[in-house]
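Colleague: mind folding the following:
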Amino acid sequence: MPTEVQVRPGVEGDLDALTEIYNHYVRTTPVTFDTVALTPGERRPWLLSHPEDGPHRLMVATQDAPGTGAPRILGYATSGPHRARPAYATSVETSVYVAPDAGRRGVGTLLYDALFTALSGEDLHRAYAGITQPNEASVRLHARFDFRPVGTFREVGRKFGRYWDVAWYEKEL
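Modeller: Model prediction:
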C-alpha cells in the first residue's frame, strides 16, 4: 500500500530531484520557456530565493518510495516575485511542476493547497500564473484555486520551432 503524500517546505537537499523534474519540462514541453536543461548548480540560486517564510515559498511533495522507505519528490510549487519593482511586492507569480509519473494523482492540488495556506499570513494581494497554451490540466488546477483569466500574450515564446501563447490568470489573496 502506498504511503501518504507529504508536503513540506523545500530544502537544499532537494535540489537534484527538483532540477530533474524541471528539466523534464524543459526538454519535452513548452510549459517553461527555458530551452536548455539546467544543472543543479545553475538552479541553486532559484532554490535559495525561496526561504521557509515570507512571500516567496517552495513547497515540495514527497512520498516514501516503494521498497526503500526513502522519500521521493513527486513535485513542487513555488511563489516568487511577480515583477522586480517595489510596488509589485504584494503580488507573486506561482507555478507547479509534478514528476512525469506522478500526474493525475492530486499532487498539484496538494501542493497548491499547502502553498496558499503558507501564504495566507503574508502581506500579499494577488497571485498570478502564466499557462502556456494549450494546457487544460493546468487551467483546471488553477480554476480549482479560484484563479481567473485576465488575458493572453499571443505567440510570446518560441520553442520547438513554433510560437506559443501564454494565458495569464490571477487570484485574490
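
Colleague: for the rest of this, base every contact and every neighbour count on C-alpha atoms.
Modeller: Fine.

Colleague: return the residues in contact with P51.
Modeller: Applying C-alpha atoms under 8 Å, 6 or more residues apart in numbering, we find P51 in contact with R57, L58.

Colleague: name the nearest residue to A61, sequence neighbours excluded.
Modeller: Spatial nearest neighbour of A61, excluding adjacent residues (C-alpha to C-alpha, 6 or more residues apart in numbering): V7 at 4.4 Å.

Colleague: which stretch of helix or strand covers that neighbour?
Modeller: Remark: V7 resides in strand 6-9, with elements defined by DSSP states H and E.

Colleague: mind listing what's buried in the helix or strand following that strand?
Modeller: Elements were assigned by DSSP H and E; along the chain past strand 6-9, the next helix or strand is helix 15-28. Across helix 15-28, burial judged by 16 or more other C-alpha atoms under 10 Å covers L15, A17, L18, T19, E20, I21, Y22, N23, Y25, V26.

Colleague: got TSV for those residues, with distance to R144 too?
Modeller: Formatted as TSV, the buried residues of helix 15-28 follow (distance: C-alpha to C-alpha, whole Å):
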residue	distance to R144
L15	28
A17	27
L18	24
T19	27
E20	27
I21	23
Y22	23
N23	26
Y25	22
V26	25
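
Colleague: sequence B follows; please return its structure for comparison with A:
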Amino acid sequence: MSAESAEVQVRPGVETDLTALTDIYNHYVRETPITFDTTVFTPEERLPWLLSHLEDGPHRLMVAMSTDSQRILGYATSSAFRAKPAYDTSVEVSIYLARDAGGRGVGTLLYKALFEALADEDLHRAYAGIAQPNEASTRLHERFGFRYVGTHREVGRKFGRYWDVAWYEKEL
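Modeller: This next block holds a predicted model:
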C-alpha cells in the first residue's frame, strides 16, 4: 500500500508531536547505526531540537501522520549544516520513519513537502550524511536528485564497531 492510498498528511511539526518524534528517534538510537547518538532522549531533552525547527525559514520539521489513526509515521528536517556564518545557505537534511512505515512512500512524501517548503528560502545546497550500509536511504536521496560526493571512513563508533558515512549533496 502506498502512502497516498493510506491517507497520509504531511504538515509542519508542533510541540504536541514531541513524544512521538522522540520515540521514533530513540528506536534508531537504540537499535541502529543510522544515528550516532548513543543514549536515548526524553521528550524534554529533545524540546530544544524541536524548537530549533521553525514553521518558516531554512530549518524546518515536517511530520507525516496517518489521517486514519492520527499516528505519526515519520519526520524530515532541514538543520544547520555547520555553525559558521558562511554555511548559512547550506542545510543538512535527515529523515526518520516509524519502524513499520518504511517502503510505503512516507519518506517520499516527507521530502517532497520539505523541499517544497524550502524552495523560497535563501538556500544553495542540501547535504545528507548516510551511515553505511543504508540502501533505502541512498535510493531515497538519489530519487530527490542528491549526488554522492564522498565517504568519511570509520568516522563513528557505535555498537562496538566503526561505521562509514557517505555524503550526498543536492542543489536547491
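
Colleague: returning to what we had before: tell me if I'm right that the residue nearest to A61 of structure 1 and R72 touch.
Modeller: No: taking contacts as C-alpha atoms under 8 Å, V7 of structure 1 lies outside contact range of R72: 11.5 Å.

Colleague: which residues are contacting stretch 8-16 of structure 1?
Modeller: In contact with stretch 8-16 of structure 1 (C-alpha under 8 Å, 6+ apart) are residues P40, R43, R44, L47, L48, E52, R57, L58, M59, V60, A61, I73.

Colleague: go with 7 Å
Modeller: Here stretch 8-16 of structure 1 makes contact (C-alpha atoms under 7 Å, 6 or more residues apart in numbering) with P40, R44, E52, L58, M59, V60, A61.

Colleague: need the nearest residue in space to the fourth one, chain neighbours excluded.
Modeller: Nearest residue to L58 of structure 1, sequence neighbours excluded (C-alpha to C-alpha, 6+ apart): T78, at 4.5 Å.

Colleague: mean per-residue distance, the helix or strand harbouring E93 of structure 1 versus structure 2.
Modeller: Applying DSSP H and E as the criterion places E93 of structure 1 in strand 91-98. Here strand 91-98 of structure 1, set against structure 2 after superposition, deviates by a mean of 0.2 Å using mean C-alpha distance after the TM-score superposition for structure 1.

Colleague: which SSE is immediately downstream of that strand?
Modeller: Note on strand 91-98 of structure 1: by DSSP H and E, the next helix or strand toward the C-terminus is helix 107-119.

Colleague: in structure 2, which residues correspond to the helix or strand just after that following helix?
Modeller: Next in sequence after helix 107-119 of structure 1, counting helices and strands by DSSP H and E, comes strand 126-132. Using TM-score structural alignment, strand 126-132 of structure 1 lines up with residues 125-131 of structure 2.

Colleague: do the same with stretch 47-61 of structure 1
Modeller: Across structure 2, the stretch matching stretch 47-61 of structure 1 (TM-score structural alignment) is residues 50-64.

Colleague: residues in contact with R162 of structure 1?
Modeller: Applying C-alpha under 7 Å, 6+ apart, no residues contact R162 of structure 1.

Colleague: report the buried residues of the strand or helix carrying G41 of structure 1.
Modeller: Per DSSP H and E: G41 of structure 1 is located in helix 40-48. Residues of helix 40-48 of structure 1 classed as buried by neighbour count (16+ other C-alpha under 10 Å): P40, L47.

Colleague: centre of the chain to it, how far?
Modeller: 15 Å (C-alpha atoms, centre = their mean, to the nearest Å).

Colleague: cool, stretch 106-120 of structure 1 as well?
Modeller: Averaging C-alpha positions (C-alpha atoms, centre = their mean) puts stretch 106-120 of structure 1 10 Å from its chain's average.

Colleague: try stretch 55-63 of structure 1
Modeller: 9 Å.
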